[in-house]
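Enquirer: Only the shape, not the letters, is given here:
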């Protein structure tokens, strides 16, 4: 699953865009150093039923912003992403939707 697909699945499971979840994390103080991934994972599991993999995708975005490594960009594998920039404003509004 691509990194963007993780975020899109999180939106489907929670009804919230990744940006909305980031705002809630900020309200809870979960985005301030030192970042505590376990606290974020526990919160996402308890409040939204997200598993560790999806939660860790959000931990990455909370820690690093919407940029990912070029490692899988443009590859043919299942983890291939179209860009190093992740779309946080909802799958339906993603201008790159349908492009691969």
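Expert: Arrived safely, thanks for sending. Everything quoted here is computed from the prediction, not taken from an experiment.

Enquirer: From now on I want contacts and neighbour counts done on CA atoms only, so please keep to that.
Expert: Fine.

Enquirer: So the residue located most distally from the centre of the chain: helix, strand or coil?
Expert: Relative to the centre of the chain, the most outlying C-alpha is that of residue 76, 21.0 Å out, by Cα atoms, centre = their mean. Three-state call for residue 76 (DSSP: H, G, I helix; E, B strand; the rest coil): coil.

Enquirer: Below is structure B, check it against A:
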């Protein structure tokens, strides 16, 4: 599953775009460097019913923004993506490829 597919699935499950969830995390102070991933994962599980894999994808975006490693772009690995920048504003507004 691509990184973007994880974010799309999060939107489907929660009804919120990744950007909205990142903003919620920031308001809670979860973007601070000393916040452990488990805290964010726990919040996403309790509040939205997200599993660990999906929550960890969002943890990455909370900590690092929408840019992913170029090693995943155009690769054949399990987390391959077409671009190095993830779309956070929802599937309905994503520009076509």
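Expert: Arrived safely, thanks for sending. Owing to the predicted nature of the structure, the values given are computational and were not obtained by experimental measurement.

Enquirer: one step back: what separates the residue farthest from the centre of the first structure from residue 1 of the first structure, distance-wise?
Expert: Counting by Cα to Cα, to the nearest Å, the gap from residue 76 of the first structure to residue 1 of the first structure is 12 Å.

Enquirer: list the contacts for the spatially most central residue of the second structure?
Expert: For the second structure, residue 58 is the residue whose C-alpha lies nearest the centre (Cα atoms, centre = their mean; 2.9 Å). Residues near residue 58 of the second structure by Cα atoms under 8 Å, 6 or more residues apart in numbering: 7, 18, 22.

Enquirer: Now do the same for the first one: its match in the first structure.
Expert: Mapped onto the first structure by TM-score structural alignment, residue 7 of the second structure lines up with residue 7.

Enquirer: pretty sure residue 8 of the second structure contacts residue 89?
Expert: No: using Cα atoms under 8 Å, residue 8 of the second structure is not in contact with residue 89, being 10.0 Å away.

Enquirer: higher neighbour count, these two?
Expert: Neighbours per residue, other Cα atoms under 10 Å: of residue 8 of the second structure and residue 89, the larger number sits with residue 8, 20 against 15.

Enquirer: Tell me who's in contact with that one.
Expert: 90, 91.

Enquirer: Shouldn't it be within a strand?
Expert: No: according to three-state DSSP, residue 8 of the second structure belongs to no strand; its state is helix.

Enquirer: any idea how far residue 41 of the second structure is from it?
Expert: Counting by Cα to Cα, the gap from residue 8 of the second structure to residue 41 of the second structure is 17 Å.
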